[in-house]
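Predicted model and sequence below, questions to follow.
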Amino acid sequence: MIPSEPPRGAGAVARTVSGPSVAGRAGYDEHFLGVPVPLPVPAGPAVETVVLPYTHFTVVLRPDRRMAAAAAVCIDGERLPAQVPPERDWQLDPRLDEDRQTGEEVYRNNSLDKGQLVGRLAPVWGEAAEAGQAHADTFHYTNAAPQADVCNRSRQVWQGLEGYLLDHAARPGRRLAVLTGPVLHDSDPPYRGVQVALRFWKVAAFLRDGSLEATAYVLDQSPDLIWDAERALAGATPGAPPVLGAFRTFQVPVTDVAELTSLNLGPLPAADLMPVVRTPEDRWRRLASHDDIVLQRR
């Protein structure tokens, strides 16, 4: 995507900004797969967003929530690095005022993780300087949202989705366009000047036999009332982060992500590989492992 080109949406208010330390970033390329997969933007009227291009990915930030509504990344599986770069220090994006983004004060001295929306390896491909720049760009606070620090199997499934899809869905080209973000809801619990999202979403798009295909996922960190009822009903300790549960990962219809987020996902609902069923217990498929993912039309 060209930095000066605003995303298309139904009534969304968006502007693209640039700054000295991140100048010249091309951002997400909606033609990366060979067919258009547009940047997701709010479908509703008068939702202000700021489009922040980085290297191989773009963040669509909602200043009213001080975090991203969506992020979109191009992943070239044939050009990923053999070695994992070391982690970097986190930094604010100089293109935004500090009170329009979520910084270190939200994560300090508590149990919250900085959950990277675009994982630090996803955009890291290309020549050495380009790959290094992409890696550093993922450590902007605009690319993070508060997450529980719980490590469990479901979180590992979520974090490994891109690699699994590159190996099992995106052959032979091994290219993915991945759209992701928190589900921003008015009822999200407040904490230190922000509202903590309880769910995250991800839609992966790829070409197979020349056709666009897509799959969608939701990561849920809301308290599980079966196991966490006592903590959840008691409420959080004053000044402490909201009560969050262990992660649960689901494969869901792309249309459900569009409805949950009020984002325009372009052609992806029509390209969904997961059949839409009417029975609620079957509509969202809980994933115990990547082998549970539906990658063939039924």
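Done, it's in.

When you work out contacts or count neighbours from here on, use the C-alpha atoms and nothing else.
OK.

what about residue 102, how many neighbours?
Using other C-alpha atoms under 10 Å, residue 102 has 25 other residues around it.

How about it: what's its closest non-neighbour residue?
Once flanking residues are discounted, residue 102 sits nearest to residue 66: 5.5 Å by C-alpha to C-alpha, 6 or more residues apart in numbering.

The one you found against residue 99, yeah?
Yes - assessed by C-alpha atoms under 8 Å, residue 66 is found in contact with residue 99 at 7.4 Å.

circling back: the residue nearest to residue 102: neighbouring residues, count only.
20.

so how far is residue 277 from it?
For residue 66, the distance to residue 277 (C-alpha to C-alpha, to the nearest Å) stands at 35 Å.

residue ranges for the strands of the stretch 51-200 of the chain, please.
57-62, 67-76, 112-116, 144-148, 175-182, 190-191, 194-195, 199-208 (DSSP state E, counting those that start in this stretch).

buried stuff in the last one?
When burial is assessed from 16 or more other C-alpha atoms under 10 Å, strand 199-208 yields the following buried residues: 199-207.

And whichever helix or strand comes after that strand, how far out from the chain middle?
Per DSSP states H and E, the first helix or strand lying C-terminal to strand 199-208 is strand 211-220. Computed by C-alpha atoms, centre = their mean, to the nearest Å, the chain-centroid distance of strand 211-220 equals 12 Å.

and if you look at stretch 201-214?
Relative to its chain's centre, stretch 201-214 lies at 16 Å (C-alpha atoms, centre = their mean).

ok, structure two:
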Amino acid sequence: MDAAPSTDGYDPLFLGTTVPLPISSDPALALAYPRFSVVLDPSRRLARATAVNIDGARLREVARTGDWRLDPRAPDDAQTGPEVYSRNDLDRGHLVRRRDPGWGDVDEARRATEATFFYTNAAPQAAGFNQSKELWLGLEDHVLEHAEAQDVRLSVFTAPVLGDDDPPYRGIRVPLRFWKIAAWATGDADHPLAAAGFVLDQTDLVDTRQEARAVAPLGAFRTFQVPIADIAPASGLDLGPLIDADVLPREGVRPTPWREISTASDVSLG
């Protein structure tokens, strides 16, 4: 059995103002890893939330090491393991990116990046790689560049939307949408926190009707910048101060529209 990872976990004070780990109203298991945490939903066998601290000024490029493995601290049947990803077109999609916790000295960075390979930090994603998915994977980098005038730190929260309409597949339900929130310090004493929320929709790419193939041959990822207030009910989480820190302006009593984005220049960061 693999040894349990080190457990310093997500730091809610990392940005200089308190940003708590999102709280689930459903039964969940909080697991701490080096510089990030996972809130695991045992009934869905997937993360309901992840949270990672990124120190952009101290990020290191370390060799890709580590193998996907179950976390011994959680029951095997509470995790989506290798059997879901075999003989199909589903990727083990990192929720906390491998690179994000990899900062500090070399040994610290390596331990942190290797910890991202626990299955608790994975969710099934369509394997097709296109411009929209590249954008999704690069959102943290884009926000880091925006925050560089401050202390180049981010706290990032990512997870699948665990919807009732997610299609069943090999004992789990494949999530059709994912959400992400990036938060950073502003340096403004009156409004010390800013945040931006995003949703990735892979509905057009997922087809679980045929056992041997779990991804439709046509379709595209779609990425949206969305009000964080919309992510809260979809995720079933208490997002604390992140809603009020949203950089998207609120439009009075009318819902703020979702904005489809295709390049980083489409992202509004205030």
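Received it, and whenever you're ready, just let me know what you need. What you see is a predicted model, and the numbers here were worked out from it, not measured in a lab.

TM-score of the superposed pair?
Laid over one another, the chains give 0.92 as their TM-score (TM-score structural alignment, normalised by the length of the second structure), with 265 aligned residues with a C-alpha RMSD of 2.0 Å.

So for residue 89 of the first structure, which of the strands of the stretch 51-200 of the first structure sits nearest?
Closest to residue 89 of the first structure of those is strand 112-116 (C-alpha to C-alpha; 11.7 Å).

Does anything pack onto the closest one? Which helices or strands?
If contacts are counted by 3 or more C-alpha pairs under 8 Å, 6 or more residues apart in numbering; DSSP states H and E, strand 112-116 of the first structure sits against strand 144-148.

and the angle for the strand it packs on with strand 67-76?
Strand 144-148 of the first structure runs at 100 degrees relative to strand 67-76, counting by axes from the mean of the first three to the mean of the last three C-alpha atoms, to 10 degrees.

Superpose on the second structure and give me the mean offset of strand 144-148 of the first structure.
Following superposition, strand 144-148 of the first structure is found to deviate from the second structure by 0.2 Å on average (mean C-alpha distance after the TM-score superposition for the first structure).

middle-most residue in the second structure, spatially?
Residue closest to the mean C-alpha point of the second structure, counted by C-alpha atoms, centre = their mean, is residue 158 at 2.0 Å.

Can you tell me what that residue aligns to in the first structure?
Structural alignment (TM-score structural alignment) places residue 158 of the second structure against residue 180 in the first structure.

next one: residue 204 of the second structure
Match for residue 204 of the second structure (TM-score structural alignment): residue 223.

cool, residue 59 of the second structure as well?
Counting by TM-score structural alignment, residue 59 of the second structure corresponds to residue 80 in the first structure.

likewise residue 72 of the second structure?
Per TM-score structural alignment, residue 72 of the second structure is aligned with residue 94.

now that match: how far from residue 100 of the first structure?
Taking C-alpha to C-alpha, one finds residue 94 of the first structure at 11 Å from residue 100 of the first structure.

returning to what we had before: what number of residues lie near the match of residue 72 of the second structure?
Residues within reach of residue 94 of the first structure, counting by other C-alpha under 10 Å, total 13.

Could I get the contacting residues of it?
With contacts defined as C-alpha atoms under 8 Å, 6 or more residues apart in numbering, residue 94 of the first structure is in contact with 19-21.

could those go into CSV alongside neighbour count and secondary structure?
Output for the contacts of residue 94 of the first structure, formatted as CSV (neighbours: other C-alpha atoms under 10 Å; DSSP: H, G, I helix; E, B strand; the rest coil):
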residue, neighbour count, secondary structure
19, 13, coil
20, 8, helix
21, 10, helix
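
possible to save those residues as JSON lines with distance to residue 122 of the first structure?
Shown next, in JSON lines, are the contacts of residue 94 of the first structure (distance: C-alpha to C-alpha, whole Å):
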{"residue": "19", "distance to residue 122 of the first structure": "23"}
{"residue": "20", "distance to residue 122 of the first structure": "24"}
{"residue": "21", "distance to residue 122 of the first structure": "21"}
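
Alright, that wraps it up for me.
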